[in-house]
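Colleague: can't give you the sequence, but here's the structure:
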């Protein structure tokens, strides 16, 4: 392999090349109308809409804003959420399924309207979205999905070809969808939010809530924010209050490589119905097209060496388009609810002033806008057609109950496996830049030896519910196979539901 197509050494998303304004940490007790925990697309959009309504809003982030799932997305602005509409009609009926489609379509319209009104240069382009099959099994599913499109009035049709060297059975087109640079778009929303009096606190970790008429957000530093409503848009809600969110969603990782290609990219957005998933789209890049190739989904903390997923995507890109230069690679984590519908609204029926938005599956661009509009309407006591559809208090026994049982049996299996596993490796066995589960003083531990030979040792017991974390070679993190918490080489929390870092070992 020539030098210019070597895999980048460390994961770094293309979107994060954009320079963003920094914000101070919270340094004293404060009061606001609304406090939003989580500075991704859902939190910033919600804050922007509420500030436009004259509300005094604070956004709090444990790290830097736009550095979580939003900063690692593929940023398709589409209502084609994989093969979902035939399944939803069978599970929830045509009326609720139509509501779901309308929520996504309305979200696209809202995003486009903001881009036009604020004249945001964010590489937005209207593109047709394709889902294609390479097997008879999924060709049949696509035909059923096409029937669902007709029943729901979705503008789309079946085709037998896509403009790539991929042998497909058929493909389903959804017309006039979109794509953009998410951080260019959100950078403008942040500026508008600040202009309207909004406040952002970075490096401020929320750890608890004091309930009441005016709930108080408590931070790790001991400062409090008093407000009428607290909204959790922190990907995973850090405050559960018997909502059992960790048992109602499962985390999946997916991988992205960004390359320039030898064969010109034809435009459009593409995703395979078959597994392993393959997704293609482009974004403008230095006067040419940077192609984002993504897929290789698996449950967090499970499966083979994660570096393999990047290798498989590179192989696919080479075969289909040819790689001119390999510019970026990164991975992302998404939460899927048991019935595949997001959870948006009060965390439980008894907590009307503590709200959440989570479980967007892999479609956070549209679901975030849906959530922001719904949460704004809840707070302002306005009508919204989607309150019941996305209510976190819903519980559909079909298919949720079956999935609930299988998900939690899987968790129990991994909990036991981690506790009983024999680990023959010793920290001294590690080469530089290698990580592994090892034995230290007869106990399971996590070790990473950095490029200078410095050893970073952590207790591998996840601080959420006690599962044993596994080493993620592709991203150099410790990942929990039970509920998806992720930690740095030194044990700091990267992704919830865990709130506390892994214990460091000497």
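Modeller: Okay, I see it. Everything numeric here is computed off the predicted structure, so don't read it as measured data.

Colleague: going forward, measure contacts and count neighbours with C-alpha atoms only.
Modeller: Will do.

Colleague: count of residues packed around residue 486?
Modeller: By the other Cα atoms under 10 Å criterion, the neighbourhood of residue 486 contains 29 residues.

Colleague: ok, now residue 111?
Modeller: Residue 111 has 19 neighbours, counted by other Cα under 10 Å.

Colleague: list the buried residues of the lengthiest strand in the chain.
Modeller: Assignment by DSSP state E gives strand 323-337 as the longest strand of the chain. Residues of strand 323-337 classed as buried under the neighbour-count rule (16 or more other Cα atoms under 10 Å) are 323, 325-337.

Colleague: distance from stretch 479-488 to the middle of the chain?
Modeller: Relative to the mean C-alpha coordinate of its chain, stretch 479-488 is positioned 14 Å out (Cα atoms, centre = their mean, to the nearest Å).

Colleague: contacts for it?
Modeller: Residues outside stretch 479-488 that contact it (Cα atoms under 8 Å, 6 or more residues apart in numbering) are 246-247, 250-252, 299-302, 410-412, 414-415, 462, 464, 467-472, 476-478, 493-498, 501-502.

Colleague: tell me the buried residues within those.
Modeller: For these, buried by 16+ other Cα under 10 Å: 246-247, 250-252, 299-302, 411, 414-415, 462, 464, 467-472, 476-478, 493-498, 501-502.

Colleague: so what's residue 151 up against?
Modeller: Residues counted as contacts of residue 151 (Cα under 8 Å, 6+ apart): none.

Colleague: three-state assignment of it?
Modeller: helix (DSSP: H, G, I helix; E, B strand; the rest coil).

Colleague: okay, now the one to match up with it:
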């Protein structure tokens, strides 16, 4: 065990910039509004879409359940790249060369849009052009990279095979893609919020949407009595809150992954890196608040709610950082939840084939900076009635027989297993056994319950049944949250919704 200490609390370096700005927005409660477009979810997709639509003269209301940019966008690795791991070989196999090429083009356009907008608005967000690498240290990984390189040739993606990287260890080979980028996502998005306001847009925080209904117009209801009516609604909440309409809960794989920021006296490599081998390791640098450099190590993903003792994932990243980069200090750690569709291509467009005025965007498969931007560009065209050659590729109503059927069966079998497992799981732990700052599943009056004892010894006990579809929640030690192993809903230690698809808090037994 290494002696270097990992921070006790999860805290994203990106989010620090938002908190230093201190830009609170109003809460919508007991008020009715009418706008042209309602956008639910203030991450990269929602904010860029709101900016573009407000610029076109649309009256926009941007609604966020918590704080703006405090979802997955605020907890990303913030790589801007069309190199999405080893993806294009699979896309060709399952979708054909034409659609695989369209996927590349959509993300390439998104990457160029981010660069152009940064320059146009003079946004200071540490945007730097970098090469991107997928590297292998095993024969199996090397073979996969060779296949991916062949896919690049078929799609005219300008990659190159190499054995040379700036990593402090040897690789068998790597696939390099030049002219990719990285940035500070919060510093990029904060100025866009100002532009939205200047264009007459409305922004609401701490306003949880509980229902989206109707089609012309669409009505959005909030938990505190707010009501917004508009001709179009964009649901960019990561996991669609209106997921029953398109059965999205059955068509998305949900994983949690981890990031550890480290400082070292060793040389920090240029470029962005992702391993082809397991366990996945993501590497990039960023500039810290004092102008120095930190390395961000990411990986150790697992199905949400099924990660065991989640502190071990940070420890695994720490061990990797110390072993290969002589890391000696870890100022930040955070984690994120990511969704992947049945066929790896995001769902972007009408929530169902028959409801054209409610639009969704989800399933970015850990590449939200480009996929999320591509979604904003496409959704803007949907709202404005413009043609877009990517509509069919991303249409949420699609269902490709290969590999969708296999993955549909696999994902829903896993959900069923976790549902039954949670109902049968017995816990003999007692409330009095919890120490300060500790949470877990306990038995209370002969029934399963979830308890958390805070640093002052005060106890909250909640019903551990997820309010989305009734699965039993597990305790996330590292993040101090209740996580659903079925569909990824997360709740605070006190039962408040952190992220959906659940929209209702847990029932409190007592606090």
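Modeller: Here it is on my side, so go on. On a predicted model such as this, the values are computed, not experimentally measured, just so you know.

Colleague: that older thread, so the longest strand of the first structure matches what in the second structure?
Modeller: Mapping strand 323-337 of the first structure onto the second structure (TM-score structural alignment) gives residues 327-341.

Colleague: can you name the farthest residue from the center of the first structure?
Modeller: Centroid-distance maximum for the first structure: residue 441 at 37.6 Å, with Cα atoms, centre = their mean.

Colleague: separation between the alignment partner in the second structure of it and residue 287 of the second structure?
Modeller: In the second structure, the residue paired with residue 441 of the first structure is residue 445, using TM-score structural alignment. Separation of residue 445 of the second structure from residue 287 of the second structure (Cα to Cα, to the nearest Å): 52 Å.

Colleague: A helix includes residue 47 of the second structure, no?
Modeller: Yes: checked against three-state DSSP, residue 47 of the second structure lies within a helix.

Colleague: tell me the counterpart of it in the first structure.
Modeller: Matched by TM-score structural alignment, residue 47 of the second structure corresponds to residue 44 in the first structure.

Colleague: mind listing what that match touches?
Modeller: Neighbouring residues of residue 44 of the first structure by Cα under 8 Å, 6+ apart: 59, 186, 189, 190.

Colleague: do that again at 10 Å, thanks
Modeller: Neighbouring residues of residue 44 of the first structure by Cα atoms under 10 Å, 6 or more residues apart in numbering: 36-38, 50, 58-59, 65-66, 186-187, 189-190, 193, 200, 233, 368-369, 372.

Colleague: strands of the stretch 401-511 of the second structure, residue ranges please.
Modeller: For the stretch 401-511 of the second structure, the strands defined by DSSP state E, counting those that start in this stretch cover 438-444, 447-453, 459-462, 474-476, 481-483, 490-492, 497-499, 508-510.

Colleague: what about the alignment partner in the first structure of residue 355 of the second structure, which helix or strand?
Modeller: If you follow residue 355 of the second structure across to the first structure using TM-score structural alignment, you land on residue 351. Counting by DSSP states H and E, no helix or strand carries residue 351 of the first structure.

Colleague: what is the neighbour count of residue 351 of the first structure?
Modeller: Around residue 351 of the first structure there are 14 residues (other Cα under 10 Å).

Colleague: and if you look at the one 3 residues further on?
Modeller: Summarising burial for residue 354 of the first structure: neighbours were counted as other Cα under 10 Å, giving 24.

Colleague: thought it was touching residue 346?
Modeller: Yes: Residue 354 of the first structure lies in contact with residue 346 (Cα atoms under 10 Å); the separation is 5.6 Å.

Colleague: next, show the common contact partners of these two.
Modeller: Residues touching both residue 354 of the first structure and residue 346 (Cα under 10 Å, 6+ apart): 230, 231, 232.

Colleague: wait, which of the residues you listed is closest to residue 452 of the first structure?
Modeller: residue 232 (39.3 Å; Cα to Cα).

Colleague: counterpart of the closest one in the second structure?
Modeller: Residue 232 of the first structure maps onto residue 235 in the second structure, by TM-score structural alignment.
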